[in-house]
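In: model this:
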Amino acid sequence: MLTEMVFAYPGVGFVLYQAVTSLDYPLMQAIFLFISLTVLGANFLADLTLALLDPRVRTGGAGS
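Out: A predicted model of the protein is given here:
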């Protein structure tokens, strides 16, 4: 949100701030869901990238 204020760039942080101050619970839930899915997706892509770049990483279970 600091970056949004410094560069006058509207973003999710400012929208979340407005939702909190106006007690807009459905919007807050949607923003938290969006952030959570974004983090999960980024972690999944990082795991896939690691599996492609490091041949020691296998898709099998423990000890296989």
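In: make it CA atoms for all contacts and neighbour counts henceforth
Out: Will do.
In: please give the element, helix or strand, for Asp47.
Out: Assigned by DSSP states H and E, Asp47 belongs to helix 25-53.
In: do the same with Tyr17
Out: If you go by DSSP H and E, Tyr17 is part of helix 12-21.
In: and that helix, what does it pack against?
Out: helix 25-53 (3 or more C-alpha pairs under 8 Å, 6 or more residues apart in numbering; DSSP states H and E).
In: let's see this one next to it:
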Amino acid sequence: MVVKFGFKELDLNFINAAAMSRNPASYKVMQKFGMKPIDNTPKQILKAGVYEDLVHYGLVKSDAIAG
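Out: All right, here's what the predicted structure looks like:
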């Protein structure tokens, strides 16, 4: 619903999301919505005193409509 709202109501052309690299369950949620991996950013977020890598996913409006 959020992705659909972003494309239809807000007229966004691109939606992105990120998850910590040690959280593969989050990747599955993003993949379920058709998002594709874009890049990895090392040591981007501090959690419990440890810097974690982030994996970024994205979806272009034309790809969402086609799928």
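In: got a TM-score for the pair?
Out: The TM-score (TM-score structural alignment, normalised by the length of structure 1) is 0.28; 27 aligned residues with a C-alpha RMSD of 2.9 Å.
In: packing partners for the helix holding Asp47 of structure 1?
Out: So helix 25-53 of structure 1, by 3+ C-alpha pairs under 8 Å, 6+ apart, packs with helix 12-21.
In: which secondary structure state does the most centrally placed residue in structure 2 sit in?
Out: In structure 2, the residue lying closest to the centroid (C-alpha atoms, centre = their mean) is Ala17, at 2.6 Å. Three-state call for Ala17 of structure 2 (DSSP: H, G, I helix; E, B strand; the rest coil): strand.
In: go ahead and confirm it touches Leu59.
Out: No: when contacts are counted by C-alpha atoms under 8 Å, Ala17 of structure 2 is not listed as touching Leu59 (9.1 Å).
In: circling back: and the helix holding Tyr17 of structure 1 with helix 25-53, angle?
Out: Counting by axes from the mean of the first three to the mean of the last three C-alpha atoms, to 10 degrees, helix 12-21 of structure 1 lies at 150 degrees to helix 25-53.
In: buried ones in helix 12-21 of structure 1?
Out: Residues Leu16, Ala19 are the ones in helix 12-21 of structure 1 that count as buried (16 or more other C-alpha atoms under 10 Å).
In: looking at structure 2, which helix is longest?
Out: helix 24-32 (DSSP state H).
In: packing partners of that one?
Out: Packing contacts for helix 24-32 of structure 2, counted by 3+ C-alpha pairs under 8 Å, 6+ apart, involve strand 14-20.
In: list the helices and strands the helix or strand hosting Glu4 of structure 1 packs on?
Out: For Glu4 of structure 1, the enclosing helix or strand under DSSP H and E is helix 2-7. On a contact count with 3+ C-alpha pairs under 8 Å, 6+ apart, helix 2-7 of structure 1 meets no helix or strand.
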